[in-house]
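# structure, please.
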Amino acid sequence: MPRSLDGLVLAPVADQAPGQVGTRTRFTYHEKDGEIWAEYAGGDVARGYLVGTREGDRLDFRYVQLKQDGTTSSGHCASTVVELPDGRVRLEERWEWESQAGGGTSVVEQVGRGVDQVTDSAP
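Here you go, the predicted structure:
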């Protein structure tokens, strides 16, 4: 199994549409016995949470978020955990809103070791 996500901070490598998760959003992951959860905030997101399961390199979770404008939204995401050559973790994600129309793909990567920056490289 790829390494644990517990305690890792990840950030998107690119901005999504306005009002959604973007490069200023930070996710703090937790993992225990096949369960995963995270808190996230930053950019257009005031507060967000995700909760789900992990089997091997696959994550399956639901998310809910409060945006800076006071609106809420929720959805489902399936991710693949990838270990990068430099030892950091990348999540390659396919997501879909459940509270509104739309979906897509995204990539989040572990924030550089102790530095609050992400690479600008695409997958």
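
# alpha carbons only for contacts and neighbour counts from here, please
Will do.

# once you drop chain neighbours, what's closest to residue 50?
In this structure, residue 50 finds its nearest non-sequential neighbour in residue 63, 4.2 Å apart by CA to CA, 6 or more residues apart in numbering.

# same check on residue 31?
Taking CA to CA, 6+ apart, and ignoring the residues beside it in sequence, residue 31 has residue 6 as its nearest neighbour in space, at 4.7 Å.

# which of the three states applies to that neighbour?
Local secondary structure at residue 6 is given as coil here, using DSSP: H, G, I helix; E, B strand; the rest coil.

# still on that earlier bit, secondary structure element for the residue nearest to residue 50, which one?
Taking DSSP states H and E as the definition, one finds residue 63 inside strand 58-67.

# other residues contacting that strand?
Counting by CA atoms under 8 Å, 6 or more residues apart in numbering, the neighbours of strand 58-67 from elsewhere in the structure are 19-20, 36, 44-54, 72-81.

# quick one on the thing from earlier: and the residue nearest to residue 50, how far from residue 71?
Residue 63 sits at a distance of 14 Å from residue 71 (criterion: CA to CA, to the nearest Å).

# I'd like the structure of this one too, to check against the first:
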Amino acid sequence: MHRSLDGLIFAPVADQAPGQVGTRTRFAYHETDGRIWAEYAGGEVVRGHLVGTREGDRLDFRYVQLRTDGTTAGGHCVSTVVELPDGRLRLAETWEWESAAGSGTSVVEQVTEHAP
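Next comes the predicted model:
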């Protein structure tokens, strides 16, 4: 059985390109009955939301965000949940923008601080 993401906070381990999430961004995850959602903010992201599903250790979701420059963007992401040796969780992500060109990979890890 997999560990629930509900109530966990995640942060990127590295900065992405300008206008995207970065190490100052925090994701507050929620999960119930195979459904996931999160709010996120920090760095160049004023407010972001994601919503999707979880099957085992695979997450599949859409995201949308408002940036500090007033622009919006959205896309699709598939993540794999991995348990780290210290018990925290890591999400290995493959994402692509749907509102513009671009795709990539990123890693977010569970942190013990509070969400923004």
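
# now the TM-score, please.
After superposition, the two chains reach a TM-score of 0.96 (TM-score structural alignment, normalised by the length of structure 2), with 115 aligned residues with a CA RMSD of 1.2 Å.

# picking up where we left off before, of residue 63 and residue 71 of structure 1, who's got more company?
residue 63 (20 against 11; other CA atoms under 10 Å).

# surely residue 92 of structure 1 touches residue 110?
No: under the criterion of CA atoms under 8 Å, residue 92 of structure 1 makes no contact with residue 110, lying 11.9 Å away.

# got the contact list for the following helix or strand past the strand holding residue 63 of structure 1?
Along the chain past strand 58-67 of structure 1, the next helix or strand (assigned with DSSP H and E) turns out to be strand 72-83. For strand 72-83 of structure 1, the surrounding residues in contact (CA under 8 Å, 6+ apart) are 2, 57-66, 89-100.

# just the buried ones from the residues you listed?
Taking 16 or more other CA atoms under 10 Å as the criterion, what is buried in the contacts of strand 72-83 of structure 1 is 58-66, 89-97.

# can you count the residues close to residue 27 of structure 2?
Neighbouring residues of residue 27 of structure 2 were enumerated by other CA under 10 Å; the total is 28.

# quick one: it and residue 42 touch, right?
No: counting by CA under 8 Å, residue 27 of structure 2 sits too far from residue 42 to count as a contact (9.1 Å).

# which residues touch residue 47 of structure 1?
Residues near residue 47 of structure 1 by CA under 8 Å, 6+ apart: 39-41, 65-67.

# now it. Nearest residue, chain neighbours left out?
residue 41 (4.8 Å).

# which SSE is the one you found in?
Using DSSP H and E, residue 41 of structure 1 sits within strand 35-42.

# mean per-residue distance, that strand versus structure 2.
Following superposition, strand 35-42 of structure 1 is found to deviate from structure 2 by 0.1 Å on average (mean CA distance after the TM-score superposition for structure 1).

# list the contacts of that strand.
Here strand 35-42 of structure 1 makes contact (CA under 8 Å, 6+ apart) with 21-22, 24-31, 47-54, 59.

# list only those of those residues flagged as buried.
Buried members of the contacts of strand 35-42 of structure 1, counted by 16+ other CA under 10 Å: 21-22, 24-31, 47-54, 59.

# from these, which ones fall inside strands?
Within those, residues falling in strands by DSSP state E are 26-31, 47-54, 59.

# if you skip the residues just before and after it, what's nearest to the residue most central in space within structure 2?
When CA atoms, centre = their mean is applied to structure 2, the residue found nearest the centroid is residue 27 (5.8 Å). Taking CA to CA, 6+ apart as the measure, residue 27 of structure 2 lies nearest to residue 40, with 4.4 Å between them; neighbours along the chain are not counted.
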